[in-house]
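Asks: Sequence plus the predicted model coming up.
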Amino acid sequence: MKRTIGLTGSIATGKSTVSRRLKKAGFAVVDADVAARKVVEKGTPALEEIRQYFGEAVLTDEGELDRAKLGEIIFKDAKKRAILNKIVHPKVQAYMLKEREALFKAGETIIFFDIPLLYESHLEDIVDQIIVVRTSRQTEIERLMARDGISEEKAIQKIDTQIPIEEKELRADFVIDNDGSLEITKKQVDQLIRHLKNFQ
């Protein structure tokens, strides 16, 4: 039976660590961040829509998307963030579904959709099960500060743009707790992998 499993979490909860482990075990992973970069490449309809709404200022001299400049704009303005999502999200979804179709045709039976904003984007219906990678709020804040070199206030602001991780946990089929050491996280992922391979 073919299955699509959504992998999500919140910013700096360690979803990428889990994704890498799954890839290492041989599972196909379709990454929403990769899709999001692909659909706004130079010459794409999405980039043109972004230029029309946000202006030339969000483009580099080479005509590519300046992600840092766009990020500054949407971080401060929920309305503009919603407009960007309306432009980009449908195209990301279409890209991922096309990738899934190709992978299933190639013989894959389990495909992971790595989607950071799975719940925020209301994409529960395109997957069969959902795995949430969680940490405590304090760990999330500390990791985000260290990763991005930002203040605690800025880290909290970024985290608070997403649905609380506690709510995501309640809606998940499987939770990986990444609040401890890397070894503890790996053991949980390996347990999940064994479970999945038994049903392939």
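Replies: Yep, it's here. Residues are numbered from 1 along each chain as shown.
Asks: only C-alpha atoms for contact and neighbour calcs from this point on.
Replies: Will do.
Asks: before we move on, what SS does L97 have?
Replies: Under DSSP: H, G, I helix; E, B strand; the rest coil, L97 falls in the helix class.
Asks: number of nearby residues for it?
Replies: Around L97 there are 15 other residues, counting by other CA atoms under 10 Å.
Asks: now the residue nearest to the spatial centre of the chain: how far from K79?
Replies: Nearest to the geometric centre of the chain sits P116, at 2.3 Å (CA atoms, centre = their mean). Counting by CA to CA, to the nearest Å, the gap between P116 and K79 amounts to 20 Å.
Asks: Structure two is appended below for comparative analysis:
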Amino acid sequence: MARYLIGLTGGIAAGKSELSRRFNALGITVADADVAARAVVAPGSEGLARIAAHFGPGILLADGQLDRAALRERIFASARERQALEAITHPAIRTLLRETCEQADGPYAIAAIPLLTEAGGRQQYPWLDRILVVDVPVAVQHARLLRRDGISAALADRMIAAQASREARLALADDVVVNDGDPDHLQAKVEQLDRRYRALAAAAKP
């Protein structure tokens, strides 16, 4: 069981997935908050039952799956409804992430949490021993979004603005990986961090 837990975060198009893949290739379990978010609203889950109880049975598709389009319309039309959804899903996501990390093989595990800063940082995730931020300048985020998603510059601006600021994320960081160039340069940094985290895990109390 992993005794040392790392939180990985970063802004949109910063390179969290690439970093996760490289840690995973070194044998490190990476628990993904996006995967956890889908799991806690899967058919038959307590989370989906609570969502249906709050929003009504019309929020479900005929096959019992969550109607994500209908839910999206509801929560973007009402801050209160969005908060109600978050109150149902966020605690369950945090619990699942922690359980996945703690049960992982290896000396440490990583919880990849894109909205760690927005979700309350260390206050909501006190079980994280360390926070790793993958960082890029806003101009690089913007260019990557245009290239990756084929969207307008205005939409890219709105997507970046909807997240926490770069400064707010960096304020949480114990470690920072700057990913503003060729992704191949990331490997040396990941291997360096892997050695550091293994040493920290070995020094942690059992």
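Replies: Structure received. Every value quoted in this text rests on a predicted model; they were computed, and no experiment measured them.
Asks: Kindly provide the TM-score of these chains.
Replies: The TM-score (TM-score structural alignment, normalised by the length of structure 1) is 0.86; 197 aligned residues with a CA RMSD of 2.3 Å.
Asks: And the residue nearest to the centre of structure 1? What does it align with in structure 2?
Replies: Taking TM-score structural alignment, the alignment pairs P116 of structure 1 with P114 from structure 2.
Asks: tell me the SS of the closest residue to its match other than its chain neighbours?
Replies: Counting by CA to CA, 6 or more residues apart in numbering, P114 of structure 2 lies nearest to T9, which is 5.0 Å off, once chain neighbours are set aside. Look at T9 of structure 2: counting by three-state DSSP, its state is strand.
Asks: and T9 of structure 2, how many residues sit next to it?
Replies: Neighbours around T9 of structure 2, by other CA under 10 Å: 27.
Asks: how much space between it and P57 of structure 2?
Replies: Using CA to CA, T9 of structure 2 is found at 34 Å from P57 of structure 2.
Asks: just A203 of structure 2 next, same as before
Replies: Distance from A203 of structure 2 to P57 of structure 2, by CA to CA: 51 Å.
Asks: mind listing the helices in structure 2 by residue range?
Replies: Using DSSP state H, the helices found in structure 2 span residues 16-25, 33-39, 46-55, 68-77, 79-102, 138-149, 153-161, 166-172, 186-203.
Asks: want to throw those into a markdown table with distance to G121 of structure 2?
Replies: What follows is the helices of structure 2, written out as a markdown table (distance: least, CA to CA, whole Å):
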| stretch | distance to G121 of structure 2 |
| --- | --- |
| helix 16-25 | 17 |
| helix 33-39 | 14 |
| helix 46-55 | 23 |
| helix 68-77 | 23 |
| helix 79-102 | 12 |
| helix 138-149 | 21 |
| helix 153-161 | 18 |
| helix 166-172 | 7 |
| helix 186-203 | 20 |
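Asks: Tell me which of these lies nearest to D129 of structure 2.
Replies: helix 186-203 (9.6 Å; CA to CA).
Asks: who's in contact with that closest one?
Replies: Contacts with helix 186-203 of structure 2, where a contact means CA atoms under 8 Å, 6 or more residues apart in numbering, come from R3, Y4, L19, R22, F23, P107, Y108, V177, N179.
Asks: hmm, back to that, out of the helices of structure 2, nearest to E118 of structure 2?
Replies: Here helix 166-172 is closest among the helices of structure 2 (CA to CA), at 8.9 Å.
Asks: what about stretch 118-133 of structure 2, distance to the chain center?
Replies: Taking CA atoms, centre = their mean, to the nearest Å, one finds the center of stretch 118-133 of structure 2 at 11 Å from the center of the full chain.
Asks: Make a markdown table out of the contacts of helix 186-203 of structure 2 and add neighbour count.
Replies: Putting these into a markdown table (neighbours: other CA atoms under 10 Å) gives the following:
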| residue | neighbour count |
| --- | --- |
| R3 | 21 |
| Y4 | 25 |
| L19 | 22 |
| R22 | 15 |
| F23 | 20 |
| P107 | 20 |
| Y108 | 26 |
| V177 | 19 |
| N179 | 21 |
